[in-house]
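> After the sequence you'll find the predicted model.
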Amino acid sequence: MNSSRELQALILSIRRSEKEVQAQIRKHTKPMVQSAWQQGLAQHASTRFEHKVLVETARVAVSNQNVKLKSGGLAKKLSGGGRARELYVAAEFGADQNRETQYGQISKNGKRYSVTRHSARQLRPRNKKGYVVYPTAAEIIPRLAALWTQTAVRTLYEAFEKKG
């Protein structure tokens, strides 16, 4: 397991600090991380579909031990009727471009004919590494760790100065 002694020391010092100091650290960290996360996602998203499903549903959860980055997990309905949590896989990883659906149909005159639908052409081609969330997370996590550390150290220092 890759771990940083500095981050472990930070987590330990946050855990051992007073409850109100912990609350201040969480309070100051969340808005900064939230805006950085959404900006990073917006830079990587190239379609309106990706913006609706991945960027607009981006959330951050801050605790004393970690910072969770979330996207696409909301149950809110989008304008087309689908839910973000049902569509996030297609928005992030794309779809098989050769996927066809064939079905029979009957015209107004009663003539039968076959219809071929290409149901995934509006999505990007399949990519296991992702297009928006995964590249953004890989790029932004070191910066967010530094931001969290700076915020926590500054808040701990200010609390220490008030006592002294």
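Cool, the structure landed.

> rest of the way, CA atoms for contacts and neighbours
OK.

> Contacts only, for the spatially most central residue of the chain.
Geometric centre of the chain, nearest residue: Ser71, 2.9 Å, by C-alpha atoms, centre = their mean. Counting by C-alpha atoms under 8 Å, 6 or more residues apart in numbering, Ser71 makes contact with 54-55, 57-59, 133.

> part of a strand, is Val115?
Yes - Val115: assigned to a strand according to DSSP: H, G, I helix; E, B strand; the rest coil.

> Pasting the second one now:
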Amino acid sequence: MQIDVRRSATLTALVQVMATIPRELAKQTRAQTKAVIVPEWRKLLAEKAPGERIFHDRLVTPSTVYVSDRGAKLIAGKNGRFPRETDFGAYREDYATYTTRRGSVTRRTQRQFWHYVKDGRVFYPAVREFIPRAWALYAQTAYRTVAEAMEGAIDRGGK
């Protein structure tokens, strides 16, 4: 899911500011933004996740956010730990045939997952709710960081 920054004057200005500020200040802004967004993202995922431990182990705990000059990438889950099947479920009645030492076996290998849900249970509902909040946090953090840097430069130049 992506948001088009060209539809908002504020977000367009944010991307332009991030592209023009000095590299060290941009790095500091990204680090501070990540420090603010990650706990909020995990908190929302934990609220959306059902009470079962498997959702927290596979989706909430390994979640993170990658922040760049052009936006933030929200991550839930970790590759190799069945995040897709945990969030969306699976077709439980499907059969899978595989070979063992003793021969060919046909079983329902998706039975451990919940029934398939098109919109997901945790990630997509959380993302729909969090994207506007994430952009607002990103804009506020960038504005505050740049303003503090300018005040520091003025203070150093005036003394």
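Received, thanks. As the structure is a computational prediction, the values presented were derived from the model and not from experiment.

> sorry, back to before: which position in the second structure aligns with the residue nearest to the centre of the first structure?
Using TM-score structural alignment, the equivalent of Ser71 of the first structure in the second structure is Ala76.

> what do we get in the first structure for Arg121 of the second structure?
Match for Arg121 of the second structure (TM-score structural alignment): Tyr131.

> Please look at its match and Glu92 and confirm they touch.
Yes - between Tyr131 of the first structure and Glu92 a contact is recorded at 5.4 Å, counting by C-alpha atoms under 8 Å.

> Settle it for me: which of the two has more neighbours?
Glu92 (24 against 20; other C-alpha atoms under 10 Å).

> Next up, the contacts around the nearest residue in space to Ser114 of the first structure that is not next to it in sequence.
Leaving aside its sequence neighbours, Ser114 of the first structure sits nearest to Gly104 (C-alpha to C-alpha, 6 or more residues apart in numbering; 4.5 Å). Shown in contact with Gly104 of the first structure (C-alpha under 8 Å, 6+ apart): 112-115.

> Closest one of the residues you listed to Glu6 of the first structure?
Taking C-alpha to C-alpha as the measure, Glu6 of the first structure lies nearest Val115 of these, at 61.0 Å.

> what about that closest one, distance to Leu74 of the first structure?
Val115 of the first structure is 34 Å from Leu74 of the first structure, where distance means C-alpha to C-alpha, to the nearest Å.

> quick one: which of the two has more around it?
Counted by other C-alpha under 10 Å, Val115 of the first structure and Leu74 do not tie: Leu74 has more neighbours, with 18 against 11.

> and the more buried one, that's in a helix?
No - using three-state DSSP, the assignment for Leu74 of the first structure is coil, not a helix.

> Please say which position in the first structure Val65 of the second structure maps to.
With the correspondence set by TM-score structural alignment, Val65 of the second structure lines up against Val60 in the first structure.
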